[in-house]
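Peer 1: what would the 3D arrangement of this be:
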Amino acid sequence: MPEEFTDTPLLTARFDAALHYATRHHAQQLRKGTPIPYSAHVLAVASLVLEMHGDEDEAIGGLLHDVVEDGGGTAALAEIEAAFGAKVAEIVLANTDSLDDHDGWYERKRAYVDAFATKSPAALRVSLADKIHNARSILLDYRTVGDAIWARFRQGQGIATRIYYRELAAAFERERERLGEPAQPYVDELRRTVDAISAHAELLQGPDSRELFDA
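Peer 2: As a prediction, this is how the structure comes out:
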């Protein structure tokens, strides 16, 4: 089958500028417990967003989704809005756990999930791409290094992380229709990956004592 082309590029100089911004911001950051440059993650997120038929603003949001949370703060959010527009800034803010340094891990994760109904479809697609890539990485490394992986997350034997990802899978399933048809297979992919993490944990540790935040 011949290659296909578009008369108008779907990614412009704005995407190039966002890519440079993201790679410079994360230049010294590594993925937890690995020698992998953090930029590998934001590139993967942007790629998944585009596979879901997200537009350029969403792809840029994928590149920049961790900038505010990972040290940039409100100053970086203002820079992003000035350089890339209000829609991109909204996507980034919606994908930021919290700007309150006093919030604990559980409070931040609970608030993130609880806010799904108020997030735009664009922000949800970026979030889904982020969580799919993270979940795939967790599963691959879990199968490779076993329970040692949970030391990266400072969450004991990983039950808190597993509960959070099960909550995420359920939240995306509730928002399935708003995500749009091209994104729906990725909702199923997240569920499969999260279930595989839980199954491997049960093999190594036995069943988790809790399935969800309130169960």
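Peer 1: hey, let's count contacts and neighbours off CA atoms from now on
Peer 2: Will do.
Peer 1: so who does the residue nearest to Leu11 when sequence neighbours are not counted touch?
Peer 2: Counting by Cα to Cα, 6 or more residues apart in numbering, Leu11 lies nearest to Glu56, which is 6.0 Å off, once chain neighbours are set aside. Contacts for Glu56 (Cα atoms under 8 Å, 6 or more residues apart in numbering) come out as 10-12, 15.
Peer 1: quick one more, to check against the first:
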Amino acid sequence: MLQAITTAAVALGDTAAIFRIGRPMTALTERYAQAVDYARIAHAGQLRKGTQIPYLSHLLGVSTLVLECGGDEDQAIAGLLHDVVEDCGGGHEGSIRAQFGDAVADIVMACTDATAEDKADVDNTASARKRDWRERKQSYLAHLRKTPERALLVSGCDKLYNARTIVQDLENPDVGQEIFNVFTAGRDGTLWYYAALEEIFRTRKAATARLFSGVVARMQALADSSIDTVPAHAVA
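Peer 2: The predicted structure is shown next:
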């Protein structure tokens, strides 16, 4: 099963080439396989925003990045489970602690800016959702400035995966600027958030900082210009 999981988790960009030199191999046990199954069941029926792609693909991608950046098994498992509490309910925290341990659960909670229940309590109007989003992100950014380094690695990989996905959509003539329509904060709020994340990761010298800075610069350039006028080498 572990071999199949490794094959399914697609490597992104040149991350592996940057981080693998001199890194000891991270051994993955059946705990990792169990975490994949936990994420698969918890997120069953959920899709990536604006797509028909199973949400599990994002979780596998984040976990892959964690491993490529030198994370250990607990961090890789947290990469698989980092959205469970936020998207599937606060009750999962106890289950994660019981099944995977405090180290994993602590990272998952550090990557969570609100539970699914918290989000459900917000008035279902565009203005209320946007206001709640901004408040949650500002609180999360403040938290990220002091979050433990083990959790910072997982958060950085999550945000790098998402930023790369946005850039890919911006570069796609069939999507382009319309990608911002799927986000609660729209174009300006999304760009603000990723710029704020970039500053924090760079200041804290996170493992993903250099890659993330390049991707965010590319995102901003594509958002400000037509695809045809932005050279591909604008991203590191």
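Peer 1: just to revisit the earlier point, now, which of the contacts of Glu56 of structure 1 sits nearest Ala148 of structure 1?
Peer 2: Phe15 (37.1 Å; Cα to Cα).
Peer 1: among the contacts of Glu56 of structure 1, which lie within helices?
Peer 2: Of the positions in the contacts of Glu56 of structure 1, Phe15 sit in helices, assigned by DSSP state H.
Peer 1: please pick the buried ones from the contacts of Glu56 of structure 1.
Peer 2: For the contacts of Glu56 of structure 1, a burial check counting by 16 or more other Cα atoms under 10 Å picks out Phe15.
Peer 1: quick one: classify the aligned partner of Arg136 of structure 1 in structure 2 as helix, strand or coil.
Peer 2: Using TM-score structural alignment as the criterion, the counterpart of Arg136 of structure 1 in structure 2 is Arg164. Under DSSP: H, G, I helix; E, B strand; the rest coil, the three-state class of Arg164 of structure 2 is helix.
Peer 1: relative to Leu64 of structure 1, how far out is the counterpart of Tyr38 of structure 2 in structure 1?
Peer 2: By TM-score structural alignment, Tyr38 of structure 2 lines up with Tyr21 in structure 1. Tyr21 of structure 1 sits 8 Å away from Leu64 of structure 1, taking Cα to Cα, to the nearest Å as the criterion.
Peer 1: give me the more crowded residue out of these two.
Peer 2: Legend: neighbour count by other Cα atoms under 10 Å for Tyr21 of structure 1 and Leu64, higher for Leu64 (31 against 16).
Peer 1: tell me the counterpart of the more buried one in structure 2.
Peer 2: Aligned partner of Leu64 of structure 1 by TM-score structural alignment: Leu81.
Peer 1: which residues are in contact with the nearest residue to that match once chain neighbours are set aside?
Peer 2: Nearest residue to Leu81 of structure 2, sequence neighbours excluded (Cα to Cα, 6+ apart): Ala39, at 5.9 Å. Going by Cα under 8 Å, 6+ apart, Ala39 of structure 2 touches 56, 59, 80-81, 84.
Peer 1: secondary structure element for the most centrally placed residue in structure 2?
Peer 2: Central residue of structure 2 (Cα atoms, centre = their mean): Asp158, 2.0 Å from the mean position. Following DSSP states H and E, one finds Asp158 of structure 2 within helix 149-171.
Peer 1: gap between Thr112 of structure 2 and Arg218 of structure 2?
Peer 2: 26 Å.
Peer 1: between these two, who's got more neighbours?
Peer 2: Per other Cα under 10 Å, whichever of Thr112 of structure 2 and Arg218 has more neighbours is Arg218, with 24 against 19.
Peer 1: show me what that one aligns to in structure 1.
Peer 2: That one, Arg218 of structure 2, aligns with Ala196 by TM-score structural alignment.
Peer 1: and that match, that's in a helix?
Peer 2: Yes - per three-state DSSP, Ala196 of structure 1 lies within a helix segment.
Peer 1: I'd say it and Leu140 touch.
Peer 2: No - counting by Cα atoms under 8 Å, Leu140 is not a contact partner of Ala196 of structure 1; they are 10.2 Å apart.
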